[in-house]
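*Asks:* I'll drop the sequence and a predicted model, then ask my questions.
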Amino acid sequence: MSEVLHLANARLVLSDRVMTGHIMIIDGRIVAIVEGDRVPSGAVDCKGDYVMPGLVELHTDNLERHIEPRPKVDWPHLPALLAHDAELASTGITTVFDALRVGSIHSAKSGYGEYARKLADELLDARAAGHFKISHFLHLRAEICSETLLEEMAAFGPKDRVGIVSLMDHTPGQRQFRDLTALKNYVAKKRGMNDADFVEHVENLKQLQTKYGAVHEKGAVREAQRYGAVIASHDDTTADQVAASAANGVDFAEFPTTREAAAACRAHGIAVMMGAPNLIRGGSHSGNVAAWELAHAQMLNILSSDYVPAALLMSAFQLAEIWDNLPAAIACVTQTPAKAVGLSDRGRLEEGLRGDVIRVRTVGQTPLLRGVWSRGARVA
């Protein structure tokens, strides 16, 4: 028998408007969207709640948090993967690009080892076995300041569901960490460094950038093209850096750190992603440009939960307040990120698309998630 999900008397968030109506999903696909408040026999009465597409997350550190819940604490990978998957489902995310670092440093005390290929294999095996609630793709974070970037990227190929390669240059003194105090606070807490360790860490990264930066950047772009992945820049700060990103074929910019960089992205036709926590908190924890400032300037296209999965839905409703336009705000967490990575089968409520939907009620200005369905099957 066919699997049927029928949600009625709902405020359907379409691409261009909010419409009271009902939506039917059969065998994982949207088959009907009908206007009106009638509740057909057998349908779920949503009692005026919003029904909108499932959220699409392009950049999240959440999986790494589950496999290493504390510094130097390794957690079993399959339970970590399942917990990560369930957590995202519980926040309304139905498609995720799991960020895995590629590029390791073995020559320094502050270095870090290789893990991405092994974890990717475990993730893909779990997906193939049907263990996940939601849809998973890979996002490889290509660390330019590393020793083994190209060797690690060579281990991946077109069959690995690598949808995004982001170019990460964490050289101290530029981009996200122009302020070395902010960098010191971040790495000291994460890796337990003392002052001498930090000085050594900074010098080592600068040397790696000098030695490998240009060849790693070119090689990472080449590998992304081999995978068929979209390329993202990370922490662009100046117009010149954005121009270099455009030359590399970058499709979207993760967290530009200045208004200048965001404006340059717009001029080059590069979509701008900002962090949902930045928007909710009213500013960047690193002292970079505030997401609300770019939103008011119409220079924000995509939101990412970054390090707080539950922030994605909350930030979309906050953005709706800024723009006084709920469909446009919801598009920043559904339609626009899906389009940025070439996923044309989701991100919108339209007949024929995947039945990834969420039901939301608002309590004051806070969205309350009432149900999550992936391909029409309830997952939260």
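*Replies:* Great, that's in hand. Note that the coordinates shown come from a computational prediction; the quantities given were computed from them, not determined experimentally.

*Asks:* only C-alpha atoms from now on, for both contacts and neighbour counts.
*Replies:* OK.

*Asks:* which residues in the stretch 101-250 of the chain form strands?
*Replies:* Counting by DSSP state E, counting those that start in this stretch, one finds strands in the stretch 101-250 of the chain at the ranges 135-143, 162-168, 230-234.

*Asks:* need those strands in a markdown table (columns: mean neighbour count and distance to residue 17).
*Replies:* A markdown table is the format used below for these (neighbours: other CA atoms under 10 Å; distance: least, CA to CA, whole Å):
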| stretch | mean neighbour count | distance to residue 17 |
| --- | --- | --- |
| strand 135-143 | 24 | 27 |
| strand 162-168 | 25 | 30 |
| strand 230-234 | 25 | 29 |
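
*Asks:* can I get these in JSON lines including distance to residue 87?
*Replies:* JSON lines is the format used below for the strands of the stretch 101-250 of the chain (distance: least, CA to CA, whole Å):
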{"stretch": "strand 135-143", "distance to residue 87": "13"}
{"stretch": "strand 162-168", "distance to residue 87": "21"}
{"stretch": "strand 230-234", "distance to residue 87": "25"}
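
*Asks:* relative to residue 47, how far out is residue 110?
*Replies:* Per CA to CA, to the nearest Å, residue 110 is found 55 Å from residue 47.

*Asks:* of these two, which one has the most company?
*Replies:* Using other CA atoms under 10 Å, the more surrounded residue of residue 110 and residue 47 is residue 110, with 17 against 14.

*Asks:* list the helices and strands the longest helix anywhere in the chain packs on?
*Replies:* Counting residues, the longest helix found in the chain (DSSP state H) is helix 195-227. Counting contacts by 3 or more CA pairs under 8 Å, 6 or more residues apart in numbering; DSSP states H and E, helix 195-227 is packed against helix 149-154, strand 162-168, strand 230-234.

*Asks:* what about versus this one:
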Amino acid sequence: MSLPPLLPPLRLTGALVLRDGEMQARSVALADGRITRGPLPEVDLSGYLILPGIIDLHGDGFERQIAPRPSAPFPLNSALAATDREAAAHGVTTAYLAQGWSWEGGHRSPDAAEALMVALAAYRPRALTDLRLQLRAETHLVEAETRLIAAVETHRIGYVVFNDHLEEGYRMSRAAPADFALWARKLCTTPQELLNRIEAARARTRAVPRHLCRLAEAFDARGVSYGSHDDPNGETREFYTMIGARIAEFPLGRAAAAAAHAMMNPVVMGAPNVVRGGSQSGNIAATTLIEQGLCDALVSDYHIPALPMAAFALVDRGLRDLPQAWAMISTAPAEILRLTDRGRIAPGLRADLAVVNAETRVIEATICGGRLSYLAGAAARRFLAQPETHRPGALRLAAE
């Protein structure tokens, strides 16, 4: 299987287009995978919104594609294909799969991470979405430091976040044994073995600060963006800022988010938190931080469809207008990871577009790098209405 061909030169007309921070009644031209200018064959998209493709900086929903049940794993290739198609169907054009690198073992072990890196490298040439990896590196996995740096370099990993869930796990083993047993079962191990892993990791606590500084130095040398995940307080965020880990993912409370804001660190929160009106784990509501100007971008976390849903939820609740809300899932993520060729609709940038039915708010077409990665509904009829000579090969076959 190979990638679908690039769309022929086209001008998308009649839609409201998000350009320069506002919705504008104008056309979008694309050719050779890029936004361009010039008179071109037209596709009438009256009644639609054309928005920048969504950039998802952190999603671990793919874990369910790999193992729908803990004891029922599927091949990595089919899991990546399913994730790819789900992303495309919801307007995502760049997606970072958040893979664990943890003392926990199981599907979040270094072995599992490296297997996913190899599988993604093999799958990427036929991916509809620009799929990448984010590594979630547990801070106490000190003994795998050299291995982590080598994996980042070999597989060109561009984004790492530091996790420290050790004490949370230790407390769970004491206060909530049933939950701890469920966690162990998901990792395909026993509660006692998981506790042994926690104890071994706790014994390395004194080595952690120097370990993180060495990792930070290695990441800086390789141009890797890095941050931290689940900062519990401002002091933790300050520590990570000092070593260069400037991206604050899912701060647990206002103090950590405010500290990040004060130090000009971008704050990333989960789109499902916005859609559901709060955190599923009892932490601060994303909308509270958004209201206070303490959240810069939204990510899929565990549910890809939540990304466009969250943008429209912010609009409906009067917290952001559509250009501002959509920027939190497109322009802001691109800026956070210095992805200068995407996140906006402008000449010369990648043709990454989400075509949204203005009435139903359903994404009916996604264009990723100038290729149709998803097409459905009335938008499909609009594209098929082109003269036969201007249709991409796949659309010509569909019309015959």
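*Replies:* Structure's in. What do you need? All figures in this text were calculated on a predicted structure; none of them were measured in a lab.

*Asks:* just put the helices and strands packed on helix 195-227 of the first structure in CSV and tack on distance to residue 60 of the first structure.
*Replies:* As requested, those are exported to CSV (distance: least, CA to CA, whole Å):
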stretch, distance to residue 60 of the first structure
helix 149-154, 19
strand 162-168, 12
strand 230-234, 13
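
*Asks:* out of the ones you listed, nearest to residue 280 of the first structure?
*Replies:* Residue 280 of the first structure sits nearest to strand 230-234 of all these, at 20.5 Å, using CA to CA.

*Asks:* residues in the second structure aligned with that closest one?
*Replies:* Aligned by TM-score structural alignment, strand 230-234 of the first structure falls on residues 225-229 of the second structure.

*Asks:* the second structure: which residue goes with residue 256 of the first structure?
*Replies:* Alignment note (TM-score structural alignment): residue 256 of the first structure maps to residue 251 of the second structure.

*Asks:* mind listing what that match touches?
*Replies:* In this structure, residue 251 of the second structure makes contact with 229-233, 257, 267, 269, judged by CA atoms under 8 Å, 6 or more residues apart in numbering.

*Asks:* so which strand or helix has the residue of the first structure positioned farthest from its centre?
*Replies:* In the first structure, counting by CA atoms, centre = their mean, residue 41 sits farthest out from the average C-alpha position, at 38.3 Å. Taking DSSP states H and E as the definition, residue 41 of the first structure sits outside all helices and strands.

*Asks:* likewise residue 293 of the second structure?
*Replies:* Here residue 293 of the second structure, judged by DSSP H and E, is contained in no helix and no strand.

*Asks:* so how far is residue 291 of the first structure from the equivalent of it over in the first structure?
*Replies:* Applying TM-score structural alignment, one finds that residue 293 of the second structure aligns to residue 298 in the first structure. From residue 298 of the first structure across to residue 291 of the first structure, the span is 11 Å (CA to CA).

*Asks:* kindly report the same for residue 59 of the first structure.
*Replies:* Computed as CA to CA, the residue 59 of the first structure to residue 291 of the first structure distance reads 16 Å.

*Asks:* so for these two, which residue has more residues nearby?
*Replies:* residue 291 (29 against 25).

*Asks:* thought the more buried one was touching residue 277?
*Replies:* No. With contact defined as CA atoms under 8 Å, residue 291 of the first structure does not count as touching residue 277 (9.0 Å).

*Asks:* what about the helices in the stretch 1-150 of the second structure?
*Replies:* Secondary structure of the stretch 1-150 of the second structure (DSSP state H, counting those that start in this stretch): helices at 62-66, 76-89, 110-123, 145-154.

*Asks:* mean shift of the shortest one relative to the first structure?
*Replies:* After superposition onto the first structure, helix 62-66 of the second structure lies on average 2.3 Å away from the residues it aligns with, using mean CA distance after the TM-score superposition for the first structure.

*Asks:* likewise the third one?
*Replies:* By mean CA distance after the TM-score superposition for the first structure, the fitted helix 110-123 of the second structure averages 1.9 Å away from its aligned residues in the first structure.

*Asks:* which other residues reach that helix?
*Replies:* Outside of helix 110-123 of the second structure, the residues within contact range by CA under 8 Å, 6+ apart are 76-77, 80, 99-102, 106-107, 131-133, 148, 151, 155.

*Asks:* and if we set it to 6 Å?
*Replies:* Residues outside helix 110-123 of the second structure that contact it (CA atoms under 6 Å, 6 or more residues apart in numbering) are residue 101.

*Asks:* swap in stretch 56-70 of the first structure?
*Replies:* Stretch 56-70 of the first structure is contacted from outside by 74-75, 80, 84, 93, 95-97, 99, 304, 306-307, 333-334, using CA under 6 Å, 6+ apart.

*Asks:* tell me the buried residues within the residues you listed.
*Replies:* Applying 16 or more other CA atoms under 10 Å to the contacts of stretch 56-70 of the first structure, the neighbour count classes 75, 80, 84, 93, 95-97, 99, 304, 306-307, 333-334 as buried.

*Asks:* in strands only, show me those residues.
*Replies:* Taking DSSP state E as the definition of strands, those contribute 93, 95-97, 99, 304.

*Asks:* distance to residue 117 of the first structure added to these, as JSON lines?
*Replies:* Below are those laid out as JSON lines (distance: CA to CA, whole Å):
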{"residue": "93", "distance to residue 117 of the first structure": "24"}
{"residue": "95", "distance to residue 117 of the first structure": "21"}
{"residue": "96", "distance to residue 117 of the first structure": "18"}
{"residue": "97", "distance to residue 117 of the first structure": "15"}
{"residue": "99", "distance to residue 117 of the first structure": "12"}
{"residue": "304", "distance to residue 117 of the first structure": "24"}
